[in-house]
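Asks: Got a predicted model here, sequence first, then my questions.
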Amino acid sequence: MKDLNQIQTFYFVGIGGIGMSALARYFKMQGKAVFGYDKTPTDLTDELIAEGIPVSFIDEISEIQKEVISKENILVVYTPAIPKGNKILNYFVTKDFHIVKRAELLGEVSKNTLCLAVAGTHGKTTTSAILGHLLAECNMPVTAFLGGIAENYNSNFIYKGSEITVVEADEFDRSFLQLRPDIACITSMDADHLDIYGDAAEIENAFRTFAQLVQKEENVFIKRDLPLDGMTVAIEESADYEAQNVKIKDGAYLFDLKTPNGILENLIFHLPGRHNLSNAIMALGMAILAGSPTDCLPKALASFKGVKRRFSYKIKSEELVLIDDYAHHPTEIDALFQAVDEMYPNDHKQIVFQPHLFSRTRDFGEGFAKSLSQFDEVVLLDIYPAREEPIEGITSEWLLNQIDARQKRVVFKSALTEVLLKSKCRIKLLVGAGDIGAEVNKITQKLKNEA
């Protein structure tokens, strides 16, 4: 790849993606000319446009800005989520523009920094957001590229300096093997993306290869039960970094953190769910190893507000609790149920779930059915296809038939508000990685109006 300092213009094909937009913001902040295309306007693309980044939503060559047509000192960046038939990307290919995947660019940006990489099939975004926040609050010179919108910053990008980078190491398409991390963690490595890997053994091999990219074994943090070498993390089980004396007070975790060099006492963490507490321990360990002063960490952790669509409270009252979450794998739904049941053990719970990808629904149908059956009421939306064509026989009705719940049904998005209003469950959850997220604010407002 060319020296990034020599490149003056960047064009992002799929700029509205959460990882792509963070890089676009980074280069705009560096004084570069940044342009992009995406299929659909969103709040995120609106923000990019407001920040001075032109975005087109029409897949036609005529929509490419004249500043981009010249090949000199221009880098085109794309994401694997872009369909093969995309006219704009194919134009750049046929005209021999310098083109790279997002993951390759992220590796180039982070290679001359102290790179802290967060990997795992679940928990990447929350862990990297906690880590970026801890370092920023402790005045460390950090740039963080996040896969979600951190509530503290209302952004997927944190900038406090350029000596340290926090990046999400995405296992999809083996993208994380483009990175060269100095410190890394692996939060989980459950089977996922079987359309890419084929089976669980292959995805484990990929994570093992990723861990080996870190030169020092003691610079890799792993959950205690993973078959990898590194510094172990656990909650009230013997580990190198262990949460001890865990209590819940006013919806927050209170705990002490045992580390190889001593104990941090009286930590407060406001995100529900033991999976999130595990993520926080990972982030604390990485921050300490990166040189963050330990005396500032308790206050920094207590001030972390969370990530949008990761157990995000939209309504929290005596009459109704509405939670928005990105969970799209059975393990994530299990963790979500654990969190909500721990906080609201005596309340009935309704989940609205939008399955994401036909292949994932097929591959984990039994797991989804078991996870969803824990809820009192289950409402399914149609499967969100994302990059896929339909698979014969794999539908939300097929999944519904496997679910053992007191009440269950498949509905259209247009009927969601009515279904939610009719339910007597106090705890309601809107869950999935598809376009259900675009419905959340509208539904929230309607429920508030009816309250």
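Replies: Arrived safely. Numbers count the residues shown, from 1 in each chain.
Asks: drop to CA atoms for contacts and neighbour counts, all remaining ones
Replies: Fine.
Asks: neighbours of residue 133, just the number please.
Replies: By other Cα atoms under 10 Å, 28 other residues sit near residue 133.
Asks: Helix or strand: which one has it?
Replies: Assessed by DSSP states H and E, residue 133 sits inside helix 124-137.
Asks: Would you mark the buried spots in that helix?
Replies: Neighbour counts over helix 124-137 (16 or more other Cα atoms under 10 Å) mark 124-137 as buried.
Asks: Report the two of those residues separated the most.
Replies: By the measure Cα to Cα, 124 and 137 form the most distant pair in the buried residues of helix 124-137, at 19.7 Å.
Asks: Spatially central residue for this protein, please.
Replies: residue 125 (3.7 Å; Cα atoms, centre = their mean).
Asks: Spatially nearest residue to it, not counting backbone neighbours?
Replies: residue 147 (5.2 Å; Cα to Cα, 6 or more residues apart in numbering).
Asks: which residues touch the one you found?
Replies: By Cα atoms under 8 Å, 6 or more residues apart in numbering, the residues touching residue 147 are 18-19, 124-125, 156, 168.
Asks: could you dump those to CSV with distance to residue 346?
Replies: Putting those into CSV (distance: Cα to Cα, whole Å) gives the following:
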residue, distance to residue 346
18, 36
19, 38
124, 30
125, 30
156, 35
168, 36
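Asks: ok, structure two:
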Amino acid sequence: MKNIHTYKNYYFIGIGGIGMSAIARYFKFSNATVYGYDKIPTKLTHNLENENIPIIYDDNISLLPNTISVENTIVIYTPAIPENLKIKNYFIDNGFTLVKRSQILGEITKSTRCIAIAGTHGKTTTSTLLGHICKYANLPATAFLGGISANYKSNFIYNGSKISIVEADEFDRSFLTLYPNIATITSTESDHLDIYKNHESIIDSYNQFADLIPDNGFLIVKKGLPIKAKHLTYSAYEKADYYAENIQLVNDHFKFDLVTPHQIIKDFILPIPGKHNVENAIAALAIALQLDIEAEVLRRALADFKGVLRRFNKHVFENNKVYIDDYAHHPTEINAVLDTIRNLYPTKKLLTVFQPHLYSRTADFAEDFAKSLGKTDKLILLDIYPAREIPIEGITSEWLADKIPLDDKEISSIDNVLETIKTKDFDVLLTIGAGNIDTLYDPIINWLNEIKI
């Protein structure tokens, strides 16, 4: 592959994906011409169009721009794109250079000091926090994020190109295409078993990722994970090379001291709830210290962190109702969200609306989903969001609901669920899932604002 920065045009197939759109913004920011296709318009694609990136939503090759050619254009695609997509096959048949999203991200990281954040859970919050810290400290860093930063209203943070901060995605073993100098591994739990088949294969892949770190690099791993490469450890729950001491919950915020191998830095304030986020913060702070950022700058940056959209976004209304929206789509993530809510509101009635994501994930973790969802008071289970998959016979939301130990539970389509929610008695409403459940966010906000005490 020739130097990826020498092309005039960059065409993204599946540009509305959270990872794809960050890379599209990178090339647009580099003054290249960026085009895209996606199946449906979303808030994210609308924002890209407002940034002067033309996007089409019809799989019709006659709509492709006439300025693109084999010589001046590289095509970036996501593995979620179906094989029979006409636009993709047009590019293949006509000899264009096509690369996966992970490959192009790997090429970008090759010429930078790359910081890669890996793990089944915690990647987005940790990488977003680290990107925010680097921006706050005015380091020459670019962050490619898997979520929308509440501070910057984007999944792309730019302040220079000497350092790249990326989410090291384990799906399709994408993280093995990166060139990390510094990395963290937050979790090695099972997920994407349609790719990995078993947990041993997942652990093997994370160990391959860890082996990418050069001898003069820095690898920090959550304490207790089975990583063989030389590394330091971190934790919010026990002593490690980097760990939190004197953790206090003050209203919705955490206060803690950071213990490192060389010093104790006191009085950090983390403005987002959830003890798991203290752990994410420790990983980000440990890496930031490797970048020689001063302690006082770290304190101020952390206190200024507003989090990530769809990561425990909380609203409290004049009618005293509480609404929380989160991206949680794995049982461990659901447990973390529900435990945080129970800590904040131990006596309030909780209604949870969950949209399962992928038939394979629902089948693989059905018993764990049942246990985690059993922690709510009332449950509305949406139809399974298929994403890239075709249905698996017998794997339905009704099948999952039968396993959940709750009396107050029901199934709904996403089209009808808002009307169902309006009939329910609750103090706290939680919406969780990684599909299109986010389309409920604004309508729920609007409705709860209308309800008077």
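Replies: Now that the structure is in, tell me what you want to look at. Because the structure is a prediction, the values reported are computed rather than measured.
Asks: Quick check: TM-score for this pair?
Replies: Taking TM-score structural alignment, normalised by the length of the first structure as the basis, the two superposed chains have a TM-score of 0.98; 450 aligned residues with a Cα RMSD of 1.3 Å.
Asks: picking up where we left off before, the residue nearest to residue 125 of the first structure: helix or strand, and which one exactly?
Replies: Element membership for residue 147 of the first structure, per DSSP H and E: strand 142-150.
Asks: how much does whichever helix or strand comes after that strand stray from the second structure?
Replies: Counting by DSSP H and E, the element after strand 142-150 of the first structure in chain order, helix or strand, is strand 155-159. For strand 155-159 of the first structure, the mean deviation from the second structure after alignment is 0.3 Å (mean Cα distance after the TM-score superposition for the first structure).
Asks: quick one, strand 155-159 of the first structure and strand 142-150 angle?
Replies: 160 degrees (axes from the mean of the first three to the mean of the last three Cα atoms, to 10 degrees).
Asks: residues contacting the closest residue to residue 397 of the second structure other than its chain neighbours?
Replies: Excluding the flanking residues, the one nearest residue 397 of the second structure by Cα to Cα, 6+ apart is residue 383, at 5.6 Å. Counting by Cα under 8 Å, 6+ apart, residue 383 of the second structure touches 355-356, 396-397, 411-414.
Asks: can you rerun that using 10 Å?
Replies: Counting by Cα atoms under 10 Å, 6 or more residues apart in numbering, residue 383 of the second structure touches 354-357, 396-398, 411-414.
Asks: The lengthiest helix in the second structure corresponds to what range in the first structure?
Replies: In terms of residue count, the longest helix belonging to the second structure (DSSP state H) is helix 275-290. The alignment of helix 275-290 of the second structure onto the first structure (TM-score structural alignment) covers residues 274-289.
Asks: Report the mean distance between that stretch and its aligned residues in the second structure.
Replies: Looks like 0.9 Å for stretch 274-289 of the first structure (mean Cα distance after the TM-score superposition for the first structure).
Asks: Could you list the buried residues of that stretch?
Replies: Within stretch 274-289 of the first structure, the residues scored as buried using 16+ other Cα under 10 Å are 274-287.
Asks: what angle do the strand holding residue 147 of the first structure and helix 124-137 make?
Replies: Using the same axes, to 10 degrees: strand 142-150 of the first structure against helix 124-137 is 130 degrees.
Asks: on that earlier part again, which among the contacts of residue 383 of the second structure end up buried?
Replies: Buried among those (16+ other Cα under 10 Å): 354-357, 396-398, 411-412, 414.
Asks: Next step: those residues restricted to strands.
Replies: 354-355, 411-412 (DSSP state E).
Asks: Which of those sits closest to residue 67 of the second structure?
Replies: Residue 67 of the second structure has its nearest neighbour among these in residue 355, at 41.2 Å by Cα to Cα.
Asks: need the contact list for residue 362 of the first structure.
Replies: 368, 391, 393-395, 398-399.
Asks: Quickly check these for the two that are furthest apart.
Replies: Pairwise across the contacts of residue 362 of the first structure, and taking Cα to Cα, the largest span is found between 368 and 391, at 17.2 Å.
Asks: Give me the more crowded residue out of the two.
Replies: Neighbours were counted for residue 368 of the first structure and for residue 391 using other Cα under 10 Å; residue 368 has more, 25 against 13.
Asks: My read is that that one contacts residue 334, right?
Replies: Yes. Using Cα atoms under 10 Å, residue 368 of the first structure is in contact with residue 334, at 9.2 Å.
Asks: Please report how far the residue of the first structure positioned farthest from its centre lies from residue 377 of the first structure.
Replies: Distance to the chain centre peaks in the first structure at residue 70, reaching 35.0 Å (criterion: Cα atoms, centre = their mean). From residue 70 of the first structure across to residue 377 of the first structure, the span is 56 Å (Cα to Cα, to the nearest Å).
Asks: how about the closest residue to residue 70 of the second structure other than its chain neighbours, what does it touch?
Replies: Of all residues not flanking residue 70 of the second structure in the chain, residue 96 sits nearest, at 4.9 Å (Cα to Cα, 6+ apart). Residues near residue 96 of the second structure by Cα under 10 Å, 6+ apart: 68-75, 88, 90.
Asks: Okay, strands next: where are they in the stretch 101-250 of the first structure?
Replies: 114-119, 142-150, 155-159, 164-169, 183-186, 220-223, 231-235, 241-249 (DSSP state E, counting those that start in this stretch).
Asks: JSON lines for the ones you listed, including distance to residue 297 of the first structure?
Replies: Output for these, formatted as JSON lines (distance: least, Cα to Cα, whole Å):
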{"stretch": "strand 114-119", "distance to residue 297 of the first structure": "17"}
{"stretch": "strand 142-150", "distance to residue 297 of the first structure": "15"}
{"stretch": "strand 155-159", "distance to residue 297 of the first structure": "17"}
{"stretch": "strand 164-169", "distance to residue 297 of the first structure": "17"}
{"stretch": "strand 183-186", "distance to residue 297 of the first structure": "18"}
{"stretch": "strand 220-223", "distance to residue 297 of the first structure": "18"}
{"stretch": "strand 231-235", "distance to residue 297 of the first structure": "17"}
{"stretch": "strand 241-249", "distance to residue 297 of the first structure": "15"}
